[in-house]
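Asker: Sequence first, then the predicted structure, then my questions.
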Amino acid sequence: MATALVTGASAGLGEEFAWQLATAGHDVVLVARSRDRLSEIADVVASATGQGAEVLVADLADPEGLERVATRVADPASPVSLLVNNAGFGLGKGFLDSTWEEEKRLLDVLVTAPMRLSHAALPGMVARGHGAVLNVASIAAHLGNSTYAAHKRWVVEFTQAMSGQLAGTGVTATAVLPGLVATDFHSSDELVHMRDEFPEALWLTPEQVVTSALAAVRRGQTVVTPSALYGLAGAGLRLLPARLTRGRRSQRA
């Protein structure tokens, strides 16, 4: 039985990944900080799909919590065939306005955690000859306006590097670059203003993003941008001079 581990599974894209993967026949391991919310989702998913739904409570910015998840990912007795590095958040402020503690936490969750968990997962996957890592990046990776954008650009580059090194192993690495998504990500006090700043047509649903991402994993595609609109936007941003994509405004997606 295939097992998928999803970080940031208590809401938004993570919850949608849990549903779609379980519906497709995967047992799921759900990782987040909130035990109550995770347990609620796990119970409903298991009851509705008949698949196993394991709860693993951990804060990925905490070294001990991250190591607990890494140990589970690498457990040969209960192998994980798909690792979904989805956990993330935004600061909603510029580097000069943030604290070191805020920036360190952002780095730990967006960069350190995906690297650590991928490093834990891949040896077993390669030994078994199959498996996949799916990293949730962002269209913001094409910008240069925040540490969030810089971290998401790293996720894309990291995924591409892994994909090259995994060639011929039966294991793949995929990065999905969603744009604006209608989830709780933009419900915080720092980011809620974005709901009014951008037209409804620009907002993707979690279903759209997750469906596109999992289809890319099945194809072995390295980078995917859900929706043609954001695909064109990403292509355009890559062609612009860097000075035009930099700015003091913070996280956009």
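Answerer: Right, received. Where do you want to start? Residues are numbered from 1 along each chain as shown.
Asker: Going by C-alpha atoms from here, please, whenever you check contacts or count neighbours.
Answerer: Noted.
Asker: Give me the three-state assignment for Ala87.
Answerer: coil (DSSP: H, G, I helix; E, B strand; the rest coil).
Asker: Count the neighbours of the nearest residue to it once chain neighbours are set aside for me.
Answerer: Distance criterion C-alpha to C-alpha, 6 or more residues apart in numbering; nearest residue to Ala87, sequence neighbours excluded, is Gly8 at 3.9 Å. Neighbour count for Gly8, taken as other C-alpha atoms under 10 Å: 26.
Asker: Gly8 and Phe198: what is the separation?
Answerer: Counting by C-alpha to C-alpha, to the nearest Å, the separation of Gly8 from Phe198 is 25 Å.
Asker: circling back to that earlier point, right, and the residue nearest to Ala87 touches Val31 too?
Answerer: Yes - counting by C-alpha atoms under 8 Å, Gly8 touches Val31, with 5.9 Å between them.
Asker: Distance of Met187 relative to Pro226?
Answerer: One correction, residue 187 is Ser, not Met. Ser187 sits 22 Å away from Pro226, going by C-alpha to C-alpha.
Asker: Likewise for Pro199?
Answerer: 17 Å.
Asker: Those two: who's more crowded?
Answerer: Neighbour count, other C-alpha under 10 Å: between Pro199 and Pro226, Pro226 has more, with 20 against 9.
Asker: second one coming, line it up with the first:
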Amino acid sequence: MTGASSGLGREYAVQLATRGHDLVLVARDRDRLEGLATELVARHRVEVEVVLADLTDREELARVAERVGDPERPVDLLVNNAGFGSRRGFVRGELAEEEAALDLMVRAVMVLSHAAGGAMRARGRGAILNVSSVASYAVMGHYSAIKAYVTVFSEALATELAPHGVTVTAVCPGFVHTEFHQRAEMNMSRLPDALWLEAPDVVRASLDDVSAGRVVSVPSLPYKVLVGVLRVAPRRLTRTVAGSLAARRRAPHPPG
């Protein structure tokens, strides 16, 4: 599981450990990762392997891919969760940051899915869960483009691997209460409470959808409706609404 030290990744680790699964946790933050591992071992009596890695580094990514695809230590469920956002527009931000976003949320997903998918296909079982976003159906900057790749890639891979007993699911949550938006310095104060999701609910719903073999998981009824609308809405309208929302997110934080 990537991005395991915080947010949805941490919640996936907790819920999978609660269900009795041994874990391989991947992240950059040593203190958080080792602290989580110690907690899960003590509380749930599962085995937890810690892998410190920066997935934007190709050598470190290759090391994680080797572990994921190791036939002697099989991984039954790969969770590609690592990611980050930005409140800056594409051309106003640093190109290096956008390249890092591609490396982390596109290339790493591709490389690890290739490693895990090949090993799972050979065994005739397994599952891959890629954390995408409702943004993959909208027009919300470079992040939307990245997540659109994750969703479509997951659907294509699911079709390829289905005859071999392997499932692939893209989970597309909306706004979730985690550290994600604070780290991206996004002002979310104007977002209605009804649009916020809780991490435990998102993780529980997506894991249930993985068990059911669903290819796309959209937690919560309001977001299921929204995705249905986005799929049929004229792209001009989608762009207009997204532009308005983006302007609100980039607004300065209120004083105080």
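Answerer: On my side now, so go ahead. As the structure is a computational prediction, the values presented were derived from the model and not from experiment.
Asker: For the residue lying closest to Ser113 of the second structure once chain neighbours are set aside, pull up the helix or strand it's in.
Answerer: The shortest distance from Ser113 of the second structure to any non-neighbouring residue, by C-alpha to C-alpha, 6+ apart, is to Ile128 (7.2 Å). According to DSSP states H and E, Ile128 of the second structure maps onto strand 126-131.
Asker: Does anything pack onto the next helix or strand after that strand? Which helices or strands?
Answerer: Next along the chain after strand 126-131 of the second structure, taking DSSP H and E as the criterion, comes helix 141-161. On a contact count with 3 or more C-alpha pairs under 8 Å, 6 or more residues apart in numbering; DSSP states H and E, helix 141-161 of the second structure meets helix 108-123, strand 126-131, strand 166-171.
Asker: so where is helix 141-161 of the second structure in the first structure?
Answerer: Under TM-score structural alignment, helix 141-161 of the second structure corresponds to residues 146-166 of the first structure.
Asker: How about stretch 112-119 of the second structure?
Answerer: Under TM-score structural alignment, the match for stretch 112-119 of the second structure is residues 117-124.
Asker: same question, stretch 205-219 of the second structure
Answerer: Going by TM-score structural alignment: stretch 205-219 of the second structure matches residues 212-226.
Asker: got the buried residues for the matching stretch?
Answerer: Ser212, Ala213, Leu214, Ala216, Val217, Gly220, Gln221, Thr222, Val223, Val224, Thr225, Pro226 (16 or more other C-alpha atoms under 10 Å).
Asker: JSON lines for those, including distance to Lys93 of the first structure and secondary structure?
Answerer: Converted to JSON lines, these look like this (distance: C-alpha to C-alpha, whole Å; DSSP: H, G, I helix; E, B strand; the rest coil):
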{"residue": "Ser212", "distance to Lys93 of the first structure": "30", "secondary structure": "helix"}
{"residue": "Ala213", "distance to Lys93 of the first structure": "28", "secondary structure": "helix"}
{"residue": "Leu214", "distance to Lys93 of the first structure": "31", "secondary structure": "helix"}
{"residue": "Ala216", "distance to Lys93 of the first structure": "32", "secondary structure": "helix"}
{"residue": "Val217", "distance to Lys93 of the first structure": "33", "secondary structure": "helix"}
{"residue": "Gly220", "distance to Lys93 of the first structure": "36", "secondary structure": "coil"}
{"residue": "Gln221", "distance to Lys93 of the first structure": "33", "secondary structure": "coil"}
{"residue": "Thr222", "distance to Lys93 of the first structure": "30", "secondary structure": "coil"}
{"residue": "Val223", "distance to Lys93 of the first structure": "28", "secondary structure": "strand"}
{"residue": "Val224", "distance to Lys93 of the first structure": "27", "secondary structure": "strand"}
{"residue": "Thr225", "distance to Lys93 of the first structure": "25", "secondary structure": "coil"}
{"residue": "Pro226", "distance to Lys93 of the first structure": "26", "secondary structure": "coil"}
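Asker: And the helices and strands packed on helix 141-161 of the second structure: which comes nearest Arg10 of the second structure?
Answerer: When those are compared by C-alpha to C-alpha, strand 126-131 sits nearest Arg10 of the second structure, at 13.1 Å.
Asker: contacts for stretch 106-126 of the first structure?
Answerer: The contact list for stretch 106-126 of the first structure (C-alpha atoms under 8 Å, 6 or more residues apart in numbering) reads 60-61, 66, 69-71, 73-74, 76, 79-81, 83, 85, 87-91, 131-133, 135, 148, 151-152, 154-155, 169-171.
Asker: Of the buried residues of stretch 212-226 of the first structure, which pair is most distant in space?
Answerer: Pairwise distances across these peak at 15.4 Å for Gly220 and Pro226 (criterion: C-alpha to C-alpha).
Asker: average distance between the match of stretch 112-119 of the second structure and the second structure?
Answerer: Averaged over the aligned pairs, stretch 117-124 of the first structure sits 0.7 Å from the second structure after superposition, using mean C-alpha distance after the TM-score superposition for the first structure.
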